[in-house]
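Student: using only what follows, build the 3D model:
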Amino acid sequence: MTSDDDLLRVFGDRLRAARKAAGLSQEALAHQAGLHRTYVSSVERGERNIALLNILTLATILDIDAGTLLAGLIRHPE
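Tutor: The predicted structure is shown next:
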């Protein structure tokens, strides 16, 4: 079973890869999304459980489908 920490790290890695592929710094992505740079940084490090609306906003800025950030991730109830 995958831990919550692992899921957050995988999501953060995917966000970081998409941001870099888009040629954006954390600061630029955060600014365009109306978020703080430290928030984006903590999401990329897997330290934060990001809200759905922020996922959608970041995916829109990165011009990707939000599903690509979540594809294959499964969380079973405790």
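Student: CA only for contacts and neighbour counts going forward, please
Tutor: Noted.
Student: now the residue most central in space within the chain: which helix or strand?
Tutor: By CA atoms, centre = their mean, the chain has its centre lying nearest to L15, at 4.1 Å. Assigned by DSSP states H and E, L15 belongs to helix 4-21.
Student: second chain to compare with the first, below:
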Amino acid sequence: MEIKSKVGSRIREIREKNGISQKDLSYTADLDRSYIASVENGQRNISIVNLEKIAKALKVNLSELFQGV
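Tutor: Reported below is the predicted structural model:
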């Protein structure tokens, strides 16, 4: 599994654990819902800026998005 898929799966895991929908995450992170979906599916080469937005929206440290990756 490549890094994009691993990080995307980790984002999905954290989001679902916290009961947050893709729509709510996208709103809080100021990103499009389809962008969140493509990140979670490992289809996007996500920038560090957007990783930070997602981490803040999920209320986790940026490093938590890489745990187990």
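Student: quick check: TM-score for this pair?
Tutor: Counting by TM-score structural alignment, normalised by the length of structure 2, the TM-score of this superposition works out to 0.91. Behind it: 69 aligned residues with a CA RMSD of 1.3 Å.
Student: where in structure 2 does the next helix or strand after the helix holding L15 of structure 1 fall?
Tutor: Using DSSP H and E, the next helix or strand after helix 4-21 of structure 1 towards the C-terminus is helix 26-33. Mapped onto structure 2 using TM-score structural alignment, helix 26-33 of structure 1 spans residues 22-29.
Student: the matching stretch vs structure 1, average offset?
Tutor: Following the fit onto structure 1, the mean deviation recorded for stretch 22-29 of structure 2 is 0.6 Å by mean CA distance after the TM-score superposition for structure 1.
Student: which residues touch that stretch?
Tutor: Outside stretch 22-29 of structure 2, the residues that touch it by CA atoms under 8 Å, 6 or more residues apart in numbering are R15, D32, R33, I36, A37, K53, I54, K56, A57, L58.
Student: again, only using 10 Å
Tutor: The contact list for stretch 22-29 of structure 2, computed with CA atoms under 10 Å, 6 or more residues apart in numbering, reads 12, 15-16, 20-21, 30-37, 40, 50-58.
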